[in-house]
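Undergrad: Here is the input, now give the coordinates:
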Amino acid sequence: MRNLLLAAVLMASAAPALAVDTLRCGSRLANVDMTAAEVLAVCGEPDYRDVWRVPGAAPGYLGAVEEWTYNRGSSQLLWVLRFRNGRLQRIDADGYGFAADAAQDCAQRGIQRGMSKYRLVAQCGEPVTKTADVVQAPVERHSRVYDPRAEYGGWETVYREEWVYNFGAARFMRIVHLDNGRVTDVEFGGRGFDAR
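TA: As a prediction, this is how the structure comes out:
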């Protein structure tokens, strides 16, 4: 009985990231439905801006969907703000932040399913190549990353990327798959190469 209670508590604590409607930036507040320009005026430039741009779209414009990440250090939560068509749609916490100059290791075990793109870049740097496309995917494939207990059906539009990391001729390349800015899978590629 005691083990069942412990399992229930652990499953309840594995809920998706905390979502809120307001974010405090100094003495000012950013709210859902604000424009991207208003959020910039309140919170300043984000530490990371992830633009989900359809391949071939003109640079310089806001993407149809963007995620801005604010990292305020290891003692505060990392905040992810999602914009759709230039308006703040949602505000999520993504665990605690980290020091920008902290040493990182891009080990195979270090890249986890559900990891945000910001954490991936901070840990492994920019990949040698990136590809992106907008696809229709079964809802359960994408949503499993956030809540593996839930059952879903139907289809949704997903911003799907593939990043390839090269760690030199002594190691295999690493191929990282991402859906909507979150790692969904990691696999080994061919032997890497040394930069010329």
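
Undergrad: Going by C-alpha atoms from here, please, whenever you check contacts or count neighbours.
TA: OK.

Undergrad: To what extent is the residue nearest to residue 64 when sequence neighbours are not counted buried, counted in neighbours?
TA: Leaving aside its sequence neighbours, residue 64 sits nearest to residue 85 (CA to CA, 6 or more residues apart in numbering; 4.8 Å). Each residue near residue 85 was counted by other CA atoms under 10 Å, and the total is 13.

Undergrad: Go ahead and confirm residue 85 touches residue 67.
TA: No - the pair residue 85 / residue 67 is not scored as a contact, 11.6 Å apart, by CA atoms under 8 Å.

Undergrad: here's the other one to compare against:
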Amino acid sequence: MRYRILKAALVPGLFILAISAEATMRCEGGIAQRGDRTFEIEDLCGTPDLREPLSVVRGNDGALLTVSERWYYNPGPQGLVRMIDFRDGRVRRFESGGYGYRTFPGSGCSAQSLRRGMNRMELLGTCGPPDAQQTLPPIQTPGFGHGHHAVRHLPVREEWFYTFGSGQLSRIVTLEHGRVTRVETGRRTH
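TA: This is a model prediction of the structure:
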């Protein structure tokens, strides 16, 4: 992977450095920071391992346009997964997740492994890709602004379906804004 996390010194006189370090990420190509554009991040840090749309807006022609997205960089099991959130094509924030993965496992996880609050990369790293999935229509939310120019940010929602073997209860996982918001028990599988 082409990045490393900047570590701030824990010296009392360098408190400002610690704050600014949260807004940056070191990559092989240089230091990525808040406000950088998507193409600048890709140049500095390489192609992300996973891209996920978080919210969309409906354009004047009715088409859904991605407004915010999250990129994941997976360094493998020796490093922490790094996440970069973008809004309108610019870095909004950097986050760290749990340890990375060599490859995504198969669907051999247990139903108890699925829990609310997991992000997409954690879910994939724990249980692998779903056996089936579908994108749900966005929930309409009140817009901001006035009249017909109001911008409505619509969260991207998906349902992922996991099976655990013949005769076992399946699980339906709902993701919204890239996080698991619900885990339902489904039917027994054949």
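
Undergrad: Post the TM-score for the overlay when you can.
TA: The TM-score (TM-score structural alignment, normalised by the length of structure 2) is 0.68; 154 aligned residues with a CA RMSD of 2.9 Å.

Undergrad: From residue 68 of structure 2, how far out is the alignment partner in structure 2 of the residue nearest to residue 64 of structure 1?
TA: For residue 85 of structure 1, the aligned position in structure 2 is residue 88, judged by TM-score structural alignment. To residue 68 of structure 2, residue 88 of structure 2 is 6 Å away according to CA to CA, to the nearest Å.

Undergrad: Residue 23 is in contact with residue 94 of structure 2, correct?
TA: Yes - with contacts counted by CA under 8 Å, residue 94 of structure 2 reaches residue 23, the gap being 6.5 Å.

Undergrad: These two: which is more packed in?
TA: Using other CA under 10 Å, the more surrounded residue of residue 94 of structure 2 and residue 23 is residue 94, with 20 against 17.

Undergrad: tell me the average deviation of whichever strand or helix holds that one from structure 1 after fitting.
TA: When elements are assigned from DSSP states H and E, residue 94 of structure 2 belongs to strand 90-99. Here strand 90-99 of structure 2, set against structure 1 after superposition, deviates by a mean of 1.0 Å using mean CA distance after the TM-score superposition for structure 1.

Undergrad: Identify the residues contacting residue 129 of structure 2.
TA: Residue 129 of structure 2 makes contact with 104, 106-107, according to CA atoms under 8 Å, 6 or more residues apart in numbering.

Undergrad: so residue 102 of structure 1, which of the three states?
TA: State at residue 102 of structure 1, reduced to three classes by DSSP: H, G, I helix; E, B strand; the rest coil: coil.

Undergrad: ugh, wrong one, residue 126 of structure 2
TA: helix.

Undergrad: is it true that it touches residue 111?
TA: No - using CA under 8 Å, residue 126 of structure 2 is not in contact with residue 111, being 10.7 Å away.

Undergrad: More neighbours: the two, which one.
TA: When residue 126 of structure 2 and residue 111 are compared for neighbours, residue 126 comes out ahead with 20 against 17, by other CA under 10 Å.

Undergrad: Identify the residue spatially nearest to the more buried one, adjacent ones excluded.
TA: Among residues not flanking residue 126 of structure 2 along the chain, residue 109 sits closest, at 6.6 Å (CA to CA, 6+ apart).

Undergrad: Show me which helix runs longest in structure 1.
TA: Longest helix in structure 1 by number of residues (criterion: DSSP state H): helix 2-13.

Undergrad: Determine the set of other helices and strands touching the next helix or strand along the chain from that helix.
TA: Going down the chain from helix 2-13 of structure 1, the next helix or strand is strand 19-20, by DSSP H and E. Counting contacts by 3 or more CA pairs under 8 Å, 6 or more residues apart in numbering; DSSP states H and E, strand 19-20 of structure 1 packs against strand 87-96.

Undergrad: Okay, buried residues for the strand it packs on please.
TA: By neighbour count on 16 or more other CA atoms under 10 Å, the buried set for strand 87-96 of structure 1 is 87-94.

Undergrad: same check, this time on stretch 172-191 of structure 1
TA: Using 16+ other CA under 10 Å as the test for burial, stretch 172-191 of structure 1 gives 172-186.

Undergrad: what's the spacing between the counterpart of residue 121 of structure 2 in structure 1 and residue 49 of structure 1?
TA: Following TM-score structural alignment, the counterpart assigned to residue 121 of structure 2 within structure 1 is residue 118. According to CA to CA, residue 118 of structure 1 stands 9 Å off from residue 49 of structure 1.

Undergrad: which one of the two has more residues nearby?
TA: With neighbours defined as other CA under 10 Å, residue 118 of structure 1 and residue 49 compare such that residue 118 has more, 22 against 16.

Undergrad: Wait, the more buried one touches residue 46, no?
TA: No - contact between residue 118 of structure 1 and residue 46 fails when scored by CA under 8 Å: they sit 11.0 Å apart.
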